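> I would like the atomic coordinates for the input below:
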Amino acid sequence: MKDSQTLKKTLSATHLWAIGVGLVISGDYFGWNYGWGVAGTVGLLLATVIISILYITFIFSFTELSTAIPSAGGPFSYSLRAFGVKGGLIAGYATLVEFLFAAPAISMALGSYIHFLYPSCPAMAISIASFLVFTGINLLGLKEAAWFSLVMTVLAIVELLIFIVIAAPHFKMQTFLQNPLPFGLGGVFSALPFAIWLFVCLEGIAMVAEEVKDGNKAIARGYISALITLIILAFAVMICVGGIAPWQELDNLDYPLPESLGIILGRDSKITRLFAGVGLFGLIASFHGIIISYSRQIFALSRSGYLPKALSWVSRKRKTPYVALFLGTALGISALMFFDTGKLVILSTIGAVVVYIISMLSLFKLRKSEPDMNRPFRAPFYPYFPAIALTLAAITLVSMVYGYPELSGIFLIGLVICFAVLLISKKMGNNSIGIEEAENHHQHEL
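So this is what the prediction gives:
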């Protein structure tokens, strides 16, 4: 492989934990509370239990793929190997949708948090500026970016623990159970995308797998430790906030945590304002980590021939995919102009669920087609864990298509366009070497 398309191995298990938690931890700060508007407190809690089971079974299964095929492409690489070019295209497209729409959602929350602190600062301008600043940080190199992520993640966790300590004494069960299931069990299914938001993008660890020093052990430890951390924090934050004020007061805000403290201590309290300020740590950690992930996905798709080759160029000194970073920034800023936070969250989670489905199908396929593949970590309780993850992901996708048909249609139209571009490219004889090799490998398997 050309040196201009090679990534540097610099990461440890601790870095992976930080990247994994950092990718997701902003979900504790905002986004999940939109689920109260469609399900109420208990409805969202039930949805989160279902999604926690999905992620536990998925991550333990997904880690087998990540350690067996450590590639910057992540799910794209697994599906490409399992199902050939078409499978790779579905996984690559879905992963890009997941991460590229998650980034502007978080940048919007960053803008809203700063606007909460300083009303004279327009949220949109701050959101755009955040893209530019953190793209610049990522250009410094992955090791530097990973250490920055580690610091931000630790600070975000500490802040959430402080919030829990302050909020827990003010929790009232009567408040939490006020109108808990306003839309019945149907609301639970409508809330699934917002429950997923508490964990979405965790699989992004796989996209830095090529850059891990002690690949197999570090990847497994990073995934599992990150998942445990996130489950504990998700339930603690959701329950604490739900017992402070009626959910109708908090279900449509991008800053539910500082607003909760404002209810307890007063909006002008120094602690409230301080929390809103340092609350940016969690948003920054996720935003920064997602930029790392989508740039690696664009890099991997380009290197394999699905996107123009220029997108897989890396800088000579820092070994960062700078062209992919610039493209992701441009797409993210564009998304800010067309979608609000709730729609960005749903589009991101639709992409995520499709990734989970194709990844579990890839696991089953590779177990059958390549039984002798080196698998440093094997999914426990196979085939039950991946089957549970696949079933829950499929149910979640059906519920999202039913509940959000317009956004699901946007996702589908994008996928059809990608297939059309691939077909036209092949007919015109513009196939890249990467795609030709993938097709030959797939045909050889068949």
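> going forward, measure contacts and count neighbours with C-alpha atoms only.
Will do.
> So what's the residue count around F381?
Counted with other C-alpha atoms under 10 Å, residues neighbouring F381 total 12.
> hang on, I meant I231
Applying other C-alpha under 10 Å, I find that I231 has 17 neighbouring residues.
> My understanding was that it contacts S52; is that so?
Yes: using C-alpha atoms under 8 Å as the test, I231 is close enough to S52 to be in contact (7.0 Å).
> Kindly confirm whether my reading is correct that Q248 touches A39.
No: the pair Q248 / A39 is not scored as a contact, 11.0 Å apart, by C-alpha under 8 Å.
> Now do the one helix or strand A167 maps to: distance to the chain's middle.
Assessed by DSSP states H and E, A167 sits inside helix 142-167. Its chain's C-alpha centre and that of helix 142-167 lie 17 Å apart, by C-alpha atoms, centre = their mean, to the nearest Å.
> Just after that helix, pick out the following helix or strand.
helix 173-176.
> Please name the nearest non-neighbouring residue to H288.
Spatial nearest neighbour of H288, excluding adjacent residues (C-alpha to C-alpha, 6 or more residues apart in numbering): F134 at 6.2 Å.
> what touches both of I231 and S52?
Among the neighbours of I231, none is also in contact with S52 (C-alpha atoms under 8 Å, 6 or more residues apart in numbering).
> For the comparison step, fold the sequence that follows:
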Amino acid sequence: MNVWRKKPIAQLLQESEKTSLRRALSAVDLVLLGIGAIIGTGIFVLTGVAAAQHSGPALVLSFILASIAAAFAALSYAEFASAVPISGSVYTYTYVTMGEFLAWIIGWNLILEYTLVVSAVAVGWSGYFQILLSGFGITLPEALVKTPVEGGLFNLPAVAIVLAIAWLLSRGVKESARLNNLIVFLKVGIILLFILVGAFYVKPENWTPFLPFGWSGVLTGAAVVFFAYGGFDAVSSAAEEVKNPKRDLPIGIIGSLAICTLLYIAVSAVLTGMVPYAELNNSAPVAFALQKVGQNGLAGVISASAVITITTVMLVMAYGQTRICFAMSRDGLLPQVFARVHERYKTPYLGTWVAGLAAAALAGFIPLGRLAELVNMGMLTAFVLIQIGVLVLRYKEPDLPRGFRVPGVPYTPILGSLVALFLMFNLSRVTWLAFFIWLGVGLVVYFLYGYRNSTLARNAGPER
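Down below sits the predicted model:
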């Protein structure tokens, strides 16, 4: 049994040239795609929780530390995406450098990560949507907004938005990108408005004490808010639908992360300066802070816009999920239904709906609770592997053309891997337990189905 067999890079590049997907995305589309995925629940929800429970006013430092870990990984993503512009993100990159077994593990974790993000954000979206309806005097029956565990039937708004996202993605990537672009401009505009208005209400005494929970709180806060940086890896999943992937993918990955990091730091500084950190432990900290300083009108605008802007997170993460499944299915590790492309729309039509229905079921019938740490575990695992993969690829394929190269190799990837591992060990034991349970299920699926049906096993045979 050879679970370390690898896909030849030449074969991957040939597949990308004759892809059945439509190349319609530009560098600007990719930057906006990344911003659409990164800015959402993290900035509208997690800022308050992290400040009140972990970081205090030092939330700025937590975001900076998390951004450093994300930046290291972004450099590696950019190099891989420019050298191997194939759908599948870090799953594909691991397949060509470290073999099928580790590729399966990371692909399996990415499926969980993306599915949980879509489902969790859908539940949050449902809450904002209900608040918006109540402003017009409309109240949905509790049976249609609560899960069976909570005493209802199912969360109808959450199910409806996930299915709407699946329908949009199944119709075409360019159509989805256009909607994302429009919403991203609205999202960034709202955030800039909050920063400009909120800056006039900052009281320096709210930043004292700056480290109420000590440095351990800053580190734990960084592990929690790392959720906020999830999404830029989904940009690399668009590789086979980009007009000029070797040039545009690095721009999209690094550009979106840089813009979002600056916005996160500014928002966290203004937010903790407006309101004492202990009061920010609620699900809408940005709107709450504005209400505390008497800006009720702007707080209402923020709450209403959240219904629209959070949609882009689901849109991009659901997109990334379907492209991971597409790549794994094309490799034979998942059933072929995920790789079938619609003749007219040029999208993995059936796979999009299967993934959408799964995410809708989770959002509608299961109270997901605090998923940020479990999602972070999948992200950080991917970040460790991709940086190791850069080192392996540099050693084995030194002459492979690259549109972008990570500076400071081998030190930069090694340091980035250590930072990601450090954040992983700051996550809770429950998170680690859930991670290993999901990993165990994945191993069973791989050895019962994926290993036997792999295209390498059927066509080329295992490497010798």
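> so the helix holding A167 of the first structure corresponds to what in the second structure?
Per TM-score structural alignment, the counterpart of helix 142-167 of the first structure in the second structure is residues 173-198.
> just to revisit the earlier point, the residue nearest to H288 of the first structure: neighbour count?
Residues lying near F134 of the first structure (other C-alpha under 10 Å) number 19.
> helices or strands up against the helix or strand hosting it?
Here F134 of the first structure sits within helix 123-138, counting by DSSP H and E. Contacts defined by 3 or more C-alpha pairs under 8 Å, 6 or more residues apart in numbering; DSSP states H and E place helix 123-138 of the first structure against helix 75-117, helix 280-303, helix 322-338.
> between those, which one is nearest to I271 of the first structure?
helix 75-117 (12.1 Å; C-alpha to C-alpha).
> Spit out the contact partners of the spatially most central residue of the first structure.
When C-alpha atoms, centre = their mean is applied to the first structure, the residue found nearest the centroid is C201 (1.7 Å). The neighbours of C201 of the first structure, taking C-alpha under 8 Å, 6+ apart as the test, are 23-24, 98-99, 290, 352.
> Compare those residues and tell me which is most surrounded.
L23 (35 neighbours).
> quick one: what's aligned to that one in the second structure?
Per TM-score structural alignment, L23 of the first structure is aligned with A37.
> Sticking with that match, tell me its helix or strand.
In this structure, A37 of the second structure sits in helix 27-38 according to DSSP H and E.
> That helix vs the first structure, average offset?
Comparison of helix 27-38 of the second structure with the first structure after fitting gives an average deviation of 0.5 Å (mean C-alpha distance after the TM-score superposition for the first structure).
> what angle do that helix and helix 173-198 make?
Using axes from the mean of the first three to the mean of the last three C-alpha atoms, to 10 degrees, the inter-axis angle of helix 27-38 of the second structure relative to helix 173-198 is 60 degrees.
> Pull out the buried positions in helix 27-38 of the second structure.
Within helix 27-38 of the second structure, the residues scored as buried using 16 or more other C-alpha atoms under 10 Å are 27, 29-38.
> for A393 of the first structure, what are its contacts?
In this structure, A393 of the first structure makes contact with 54, 353-354, 356-357, judged by C-alpha under 8 Å, 6+ apart.
> Comparing Q248 and A39 of the first structure, which shows the higher neighbour count?
It is A39, of Q248 of the first structure and A39, that has more neighbours when counted by other C-alpha under 10 Å, with 27 against 15.
> How much space separates the aligned partner of the more buried one in the second structure from T47 of the second structure?
Applying TM-score structural alignment, one finds that A39 of the first structure aligns to H54 in the second structure. According to C-alpha to C-alpha, to the nearest Å, H54 of the second structure and T47 of the second structure sit 10 Å apart.
> Which neighbours do those two have in common?
Common contact partners of H54 of the second structure and T47 (C-alpha under 8 Å, 6+ apart): none.
> just to revisit the earlier point, which of the contacts of A393 of the first structure sits closest to S66 of the first structure?
Y356 (13.1 Å).
> Identify the residue spatially nearest to that closest one, adjacent ones excluded.
Leaving aside its sequence neighbours, Y356 of the first structure sits nearest to A393 (C-alpha to C-alpha, 6+ apart; 6.6 Å).
> What does the one you found correspond to in the second structure?
Counting by TM-score structural alignment, A393 of the first structure lines up with A420 in the second structure.
> Okay, and its match sits in which element?
Going by DSSP H and E, A420 of the second structure is part of helix 411-424.
> which parts of that helix are buried?
Buried-residue list, helix 411-424 of the second structure, by 16+ other C-alpha under 10 Å: 412-414, 416-417, 419-421, 423-424.
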